[in-house]
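>>> sequence unknown, structure follows:
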């Protein structure tokens, strides 16, 4: 039973500090319309999206997800630019950020698209440069990033990177 005069704090995120063993997180106002939190154990202040793939973006997550889905389904950056209205350079930056958090992005897309029976198919997502534009001065691993995505067996075909 809750104490009188205190609101029940439900669904608060855990403290992002890996050295903090406490879980006493409280709301701490908002900044630019986004909820802020404070851990009373380690005195860390953090936002609700800290440590997530699209942390600190000014563009709404729904628009970012739409642009990334266009590219992941085989569309070009230019096609995503025309459909979403965001510059292809910006979409490329989002794609690079998403590639660093590929597993977390897969979980978000699976949850947000309400996929029921998910078949996970691994594919290579070309992130840094197109293969035809690679030069000899580029790092050995530039160009490729490992990523995963999921689709419902009865819906659209699985995306394949070329």
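Thanks, I have the structure now. Quantities reported herein were computed from a predicted structural model and do not represent experimental measurements. Numbering: from 1, shown residues only.
>>> CA only for contacts and neighbour counts going forward, please
Noted.
>>> distance check, residue 67 against residue 97.
13 Å (C-alpha to C-alpha, to the nearest Å).
>>> who has more neighbours out of the two?
Each of residue 67 and residue 97 has its neighbours counted (other C-alpha atoms under 10 Å); residue 67 has more, 27 against 17.
>>> and that one, what does it touch?
Residue 67 makes contact with 80-81, 84, 91 under the criterion C-alpha atoms under 8 Å, 6 or more residues apart in numbering.
>>> structure two is appended below for comparative analysis:
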């Protein structure tokens, strides 16, 4: 991809993230193009639909989350690495909840399933390294529930970390 095309794609993704965060499923693709400083044709060349745009945002965020997790595999303290990564997963879940909840992702199954598989693989590697026999899917389900519960209590800024501490202690890591 040419550098100017790559820059346009990145601007569109940043603008779309802001629009979808602000307006959810009702975000206007025309406003995304305006915010990105590109024409509608450029937006549709890169992303032929709102669904394609949402999937690209999610895939980009999952790639960053998983890269962070793979980096934590080198942390000398595997228990701290698990806790750090699970916190990042919870923050990601909170940020993505509004995007994934849109009805326009109904046909994005395989791409979103690939994202889930990637998160699960990184989580399993971190949990294995920390000596936890627990199933990664169960842990990720609990972390998503913690993220949701923390969102519901904005007046308790330490709630996320307190709940994650319960999980990591409950895993009997180490």
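It's in. Computed from a prediction, not measured in an experiment: that's the story for all the values here.
>>> mind checking the TM-score on these two?
Once the chains are laid over each other, their TM-score by TM-score structural alignment, normalised by the length of the first structure reads 0.33; 84 aligned residues with a C-alpha RMSD of 4.6 Å.
>>> hmm, which two among the contacts of residue 67 of the first structure are most spread apart?
84 and 91 (9.6 Å; C-alpha to C-alpha).
>>> and these two? Which one has more around it.
Under the neighbour definition other C-alpha under 10 Å, residue 84 of the first structure and residue 91 were set side by side, and residue 91 has more, 20 against 16.
>>> which stretch of helix or strand covers the more buried one?
Using DSSP states H and E, residue 91 of the first structure maps to helix 88-100.
>>> re earlier: residue 35 of the first structure: which of the contacts of residue 67 of the first structure is nearest?
Closest approach between the contacts of residue 67 of the first structure and residue 35 of the first structure, by C-alpha to C-alpha: residue 91, at 25.6 Å.
>>> what distance do you get for the closest one to residue 100 of the first structure?
15 Å.
>>> quick revisit: using CSV, lay out the contacts of residue 67 of the first structure together with distance to residue 27 of the first structure.
Below are those laid out as CSV (distance: C-alpha to C-alpha, whole Å):
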residue, distance to residue 27 of the first structure
80, 37
81, 37
84, 34
91, 32
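>>> which residues touch the next helix or strand after the helix holding residue 91 of the first structure?
Next helix or strand after helix 88-100 of the first structure toward the C-terminus (DSSP H and E): helix 102-112. Residues from elsewhere that reach helix 102-112 of the first structure, judged by C-alpha under 8 Å, 6+ apart: 52-53, 65, 98, 118, 146-150.
>>> quick one: buried ones out of those residues?
Using 16 or more other C-alpha atoms under 10 Å as the burial test, these include 53, 65, 98, 147-150 as buried.
>>> of those residues, which belong to helices?
When those are checked against helices (DSSP state H), the matches are 65, 98.
>>> can I get the buried ones among the contacts of helix 102-112 of the first structure in a markdown table including distance to residue 105 of the first structure?
A markdown table is the format used below for those (distance: C-alpha to C-alpha, whole Å):
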| residue | distance to residue 105 of the first structure |
| --- | --- |
| 53 | 7 |
| 65 | 9 |
| 98 | 7 |
| 147 | 9 |
| 148 | 9 |
| 149 | 8 |
| 150 | 11 |
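>>> so which of the buried ones among the contacts of helix 102-112 of the first structure are in strands?
147-150 (DSSP state E).
>>> quick one: neighbours of residue 15 of the second structure, just the number.
20.
>>> and it, what element?
helix 3-23.
>>> skipping adjacent residues, who's closest to residue 39 of the first structure in space?
The spatially closest residue to residue 39 of the first structure, leaving aside those adjacent along the chain, is residue 25, at 4.4 Å (C-alpha to C-alpha, 6 or more residues apart in numbering).
>>> sorry, that was for residue 161 of the second structure
Residue 161 of the second structure's closest residue in space is residue 87 (C-alpha to C-alpha, 6+ apart), at 7.5 Å.
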